[in-house]
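Colleague: pasting the sequence and the predicted model now:
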Amino acid sequence: MTPPEIALWLALRGNGEGLRFRKQHAAGPYVLDFYCAPARLAIEVDGEAHNHGDRPERDATRDAWLIAQNIHVLHYSAREMLANLDDVVRQITSVAVERRATIQS
């Protein structure tokens, strides 16, 4: 895991909502950076490599496949992760709590 991913992993593990996240979770032919099963939520930390070559197309194909599986995807840049980790964790937690409630009802 990269330093931004490690920082996010440590923060997600200590969330106050009782949400459980998995790291490097297999989903079909893909490996997700993080996944919250009860919320059907994937979190991807995108480094600079995600902006070059065929990577944007591959990411879009993966996201389309995940959406077809009813998995919501959140993307954050590695730079944003390091600069605004608390805000990112709050947003992820909020989305996960909302999705978990919707899915369970």
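Modeller: Here it is on my side, so go on.

Colleague: CA only for contacts and neighbour counts going forward, please
Modeller: Will do.

Colleague: show me which helix runs longest in the chain.
Modeller: helix 85-104 (DSSP state H).

Colleague: which residues are contacting that one?
Modeller: Helix 85-104 is touched from outside by 7-8, 11-12, 15, 17, 19, 36, 38-41, 74, 76, 81, with contacts defined as CA atoms under 8 Å, 6 or more residues apart in numbering.

Colleague: here's the one I want to compare it with:
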Amino acid sequence: MPHAPIPPQRRANARRMRKAMTDAELKLWNELRAHRLMGLSFRRQMPIAGYIVDFACPIHRLIVEIDGSQHALAPNFVSDEIRTQRLQSDGWIVLRFWNDDILRDIDNVCSHIIRTIGTDPP
């Protein structure tokens, strides 16, 4: 499946976001980077379907999104739902975690990611 074109501004935004990670993103990235989580390969701030996702494991078509409190507000919640539906229609599994889940219980977050993926690539 070919990649959706990513506008240069959005690609620049992804680079900026990789350099200015939130505390929750940094904590999860430290668990995911360099194949630390069960040997899985994750990328951060990856362009997919015209969006920039927080983390993606392409071989398993898994996306992990980290949401702050602003995502609970109606306009953001609706936008997130549309985004999730688009990504799922392209065959991706989308997991969403609150910042607080990652900051307080990273082990359970990682366990959930592993359970979702299972052991074999698709």
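Modeller: Good, I have the coordinates. Predicted model only: the values in this text are computed from it and were never measured.

Colleague: mind checking the TM-score on these two?
Modeller: The TM-score (TM-score structural alignment, normalised by the length of the first structure) is 0.89; 100 aligned residues with a CA RMSD of 1.3 Å.

Colleague: inside strands: which ones of the contacts of helix 85-104 of the first structure?
Modeller: If you go by DSSP state E, the contacts of helix 85-104 of the first structure have 36, 41, 74, 76 in strands.

Colleague: just name the closest of those residues to Thr2 of the first structure, please.
Modeller: Nearest to Thr2 of the first structure among those is Tyr76, at 13.4 Å by CA to CA.

Colleague: what is the nearest of the ones in strands among the contacts of helix 85-104 of the first structure to His52 of the first structure?
Modeller: Nearest to His52 of the first structure among those is Tyr76, at 16.1 Å by CA to CA.

Colleague: what about that closest one, how many neighbours?
Modeller: Residues lying near Tyr76 of the first structure (other CA atoms under 10 Å) number 13.

Colleague: can you find the partner of it in the second structure?
Modeller: In the second structure, the residue paired with Tyr76 of the first structure is Phe97, using TM-score structural alignment.

Colleague: again with Arg58 of the first structure
Modeller: Using TM-score structural alignment, Arg58 of the first structure lines up with Ser79 in the second structure.

Colleague: nice, that's everything, thank you.
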